[in-house]
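A.B. asks: Show me the folded form of this:
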Amino acid sequence: MSRIKLGLIGAGKIVRDQHLPAIQQTPVLQLAATADPYASIEGVPGFQDIEAMLNAHPDIEAVSICTPTTLRFETARAALLSGHHVLLEKPPGATLSEVEALIELANQQRVTLFAAWHSRFAPGVALAKAWLANRRIDRVQIEWKEDVRVWHPGQAWIWQPGGMGVFDPGINALSIATAILPAPFFLRHARLRIPENVQAPIAAELSFVDTQGAAVSADFDFRQTGAQTWDIHVESEGHSLSLTQGGCRLMIDEEVLLDEQEQEYRGLYNHFAELIKTGRSEVDIAPLRHVADAFLYGYRETTEAFIE
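C.D. replies: The predicted structure follows:
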């Protein structure tokens, strides 16, 4: 199989930390160029925008879009209209209607569109899903707490409309929960804590119930210092499952079944290549729908100003 030539839209922190190493470790992909008006990657041709990149490199077959969410729709639409396969970094768009329009366009153009929920590629997720598949869920507790100053230094966009605040990492937890839990769940209560000087929440407490009556709670917080917490705990039929460290560590009834290093983005890009090869798209909007429900249904509480 010949290598798929790929263009990266965006060359910021997440690209340097995750996308670039993963692409380099994926033999079926070849990074051809980047498009970013403010940054570039040494040794890789860089352009101001996607149009200039594609004009200069007509051999590019696919693009990976890693811009802030509010910029993704027009970029993805241009790529799809020109017949390119598209990977969308999470979340796949700023609104549900944008993503639905991109799904329809990709189908019309007969190209691959992939909403890349990277946390679903954590090593323990598939095993947790298989173990829970035929079980009754009694209770689920999600704790996703991290330090915004460590993970998003100087990124003012995350506090603006469309940036999602604490839901930027929180949606990773929701992407895992919607993948591993056997029944859909629905929001019943939400409290969003929003600093007085920004537009997006710094913390959120969510309560859901699934179709069988099981309670699902989620506690997201951007203010945690020291050790970071990315945990999902499930109680089922007298047993317990804990998926911790963002999905890298799996325990069942306190027995460690798996404890591995994170390689989510490598799995993500291998899957993207497989989708292209087989002519398929994969765009699950369930995690984004839960975030939209929280903003629609949640009680807003003003907190002290956020100063980086």
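
A.B. asks: Every contact and neighbour count from this point should use C-alpha atoms.
C.D. replies: Fine.

A.B. asks: Please name every helix or strand in contact with the longest strand along the chain.
C.D. replies: In the chain, assigned by DSSP state E, the strand with the most residues is strand 185-195. With contacts taken as 3 or more Cα pairs under 8 Å, 6 or more residues apart in numbering; DSSP states H and E, strand 185-195 sits against strand 203-210, helix 286-297, strand 299-303.

A.B. asks: out of those, which comes closest to residue 84?
C.D. replies: helix 286-297 (23.9 Å; Cα to Cα).

A.B. asks: What residues does the residue lying closest to residue 48 once chain neighbours are set aside make contact with?
C.D. replies: Of all residues not flanking residue 48 in the chain, residue 37 sits nearest, at 4.3 Å (Cα to Cα, 6 or more residues apart in numbering). Going by Cα atoms under 8 Å, 6 or more residues apart in numbering, residue 37 touches 47, 48, 49.

A.B. asks: From what I see, the first one and residue 32 are in contact.
C.D. replies: It stands for residue 47. No - assessed by Cα atoms under 8 Å, residue 47 is found out of contact with residue 32, at 11.3 Å.

A.B. asks: Here is a second sequence; please produce its structure as well for comparison:
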Amino acid sequence: MSPINLAIVGVGKIVRDQHLPSIAKNPDFKLIATASRHGTVEGIQSFTTIDAMLDAVPAVDAVSLCMPPQYRYEAAHKALSAGKHVFLEKPPGATLSEVADLESLAASKGVSLFASWHSRYAAAVEATKSFLASTTIKSVHVIWKEDVRHWHPNQDWIWQAGGLGVFDPGINALSIVTHILPKAIFLTGATLEFPENRDAPIAADLHFKNADDLPVHAEFDWRQTGKQSWDILAETEAGHVQLTEGGSKLSINGELKFSAPEEEYPALYRRFAEIVKAGKSDVDLAPLRHVADAFMLGKRKFVDAFHD
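C.D. replies: As a prediction, the model looks like this:
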């Protein structure tokens, strides 16, 4: 089968760090074009808009959309309308409604839509899911704290309405939790901390439960310096479970059970190729739904202004 001719829209840091190396190693894809206001890829046709790219390069089969979520719907709608398969960086959109509309459009056009959740493909996630399915879970505690100045320096869009603020990393934790727990959870209460000069939160404290009253507590914070915390802890009848370092290591009762090198984005592109070949879509909105619930149900607390 010939490679899938791929284009990237929005050539920024995540594209250079993750997408380009993953595409280069995957024989199912051939990068043939990019569209970005500022970024280009050496040796690849470059355009400043998706419209110009789609008009000039009809051979494009699929498009990876890597711009901020506030601008993703319009680009995705254009690509799907042109009969292109679409890979959506996380979060898949700024609202639930627009992603649902894109899913419907993809189905009507007979093309694939992929809402990618890269943290679900972290090395130890599947092993953790299997272990939790084999025992009774008593409680879950999520600690997802990092330094926004390190990971998102001078990125104003992330502080704007729709940019999600601390939920930009926090949704990664939610994507794992919604995948590894046997039953669905729902929000029961939340407190969101907003810098007085920003439209998106810098911290969030969330409480969930499932139909069996399993307590799930999540703490997200963008003010952590030093060692970063990306941990999901569970108390079970079989002992203490620690899924750490963003999902890359699993320990049970203090003993390391699983660890492997990070391969999240290569796995995403393998999955994208799989659904394109199968003629189906993969659009799970559970993580984004929890974020929307937090904004709907959460109490707002204003804190000191944030400056880069």
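
A.B. asks: Now the TM-score, please.
C.D. replies: Overlay of the two chains. TM-score (TM-score structural alignment, normalised by the length of the first structure): 0.98; 308 aligned residues with a Cα RMSD of 0.9 Å.

A.B. asks: which position in the second structure aligns with residue 37 of the first structure?
C.D. replies: Taking TM-score structural alignment, the alignment pairs residue 37 of the first structure with residue 37 from the second structure.

A.B. asks: any idea how far residue 278 of the second structure is from that match?
C.D. replies: Applying Cα to Cα, to the nearest Å, the value for residue 37 of the second structure to residue 278 of the second structure is 33 Å.

A.B. asks: swap in residue 97 of the second structure?
C.D. replies: Taken as Cα to Cα, the span from residue 97 of the second structure to residue 278 of the second structure is 26 Å.

A.B. asks: quick one: secondary structure of the match of residue 37 of the first structure?
C.D. replies: Using DSSP: H, G, I helix; E, B strand; the rest coil, the three-state assignment for residue 37 of the second structure comes out as coil.

A.B. asks: Please tell me how far the residue nearest the centre of the first structure sits from residue 37 of the first structure.
C.D. replies: The residue lying closest to the centre of the first structure (Cα atoms, centre = their mean) is residue 90, at 3.3 Å. Using Cα to Cα, residue 90 of the first structure is found at 21 Å from residue 37 of the first structure.

A.B. asks: close enough to count as contact, residue 119 of the second structure and residue 170?
C.D. replies: No - at 10.6 Å, residue 119 of the second structure does not count as touching residue 170 under the criterion of Cα under 8 Å.

A.B. asks: mind listing the helices for the stretch 151-300 of the first structure?
C.D. replies: Counting by DSSP state H, counting those that start in this stretch, one finds helices in the stretch 151-300 of the first structure at the ranges 167-180, 264-278, 286-297.

A.B. asks: Does the residue lying closest to residue 234 of the second structure once chain neighbours are set aside lie in a helix or a strand, and which?
C.D. replies: The shortest distance from residue 234 of the second structure to any non-neighbouring residue, by Cα to Cα, 6+ apart, is to residue 140 (4.4 Å). According to DSSP states H and E, residue 140 of the second structure maps onto strand 137-145.

A.B. asks: now that strand, how far from the chain's geometric center?
C.D. replies: From the chain centre to the centre of strand 137-145 of the second structure is a distance of 19 Å (Cα atoms, centre = their mean, to the nearest Å).

A.B. asks: Against the first structure, what's the mean shift for that strand, could you check?
C.D. replies: For strand 137-145 of the second structure, the mean deviation from the first structure after alignment is 0.5 Å (mean Cα distance after the TM-score superposition for the first structure).

A.B. asks: other SSEs contacting that strand?
C.D. replies: helix 167-180, strand 216-221, strand 229-236.

A.B. asks: from the helices of the stretch 151-300 of the first structure, which stretch is densest packed?
C.D. replies: Of all the helices of the stretch 151-300 of the first structure, helix 167-180 carries the top mean neighbour count, a mean of 22, counting by mean count of other Cα atoms under 10 Å.

A.B. asks: And that helix, what does it pack against?
C.D. replies: In terms of contacts (3+ Cα pairs under 8 Å, 6+ apart), helix 167-180 of the first structure is packed against helix 125-132, strand 139-145, strand 229-236, helix 286-297.

A.B. asks: To residue 81 of the first structure, which of the ones you listed lies closest?
C.D. replies: helix 286-297 (24.0 Å).

A.B. asks: How far off centre is the one helix or strand residue 52 of the second structure maps to?
C.D. replies: Following DSSP H and E, one finds residue 52 of the second structure within helix 50-56. Mean C-alpha position of helix 50-56 of the second structure versus that of the full chain (Cα atoms, centre = their mean) differs by 26 Å.
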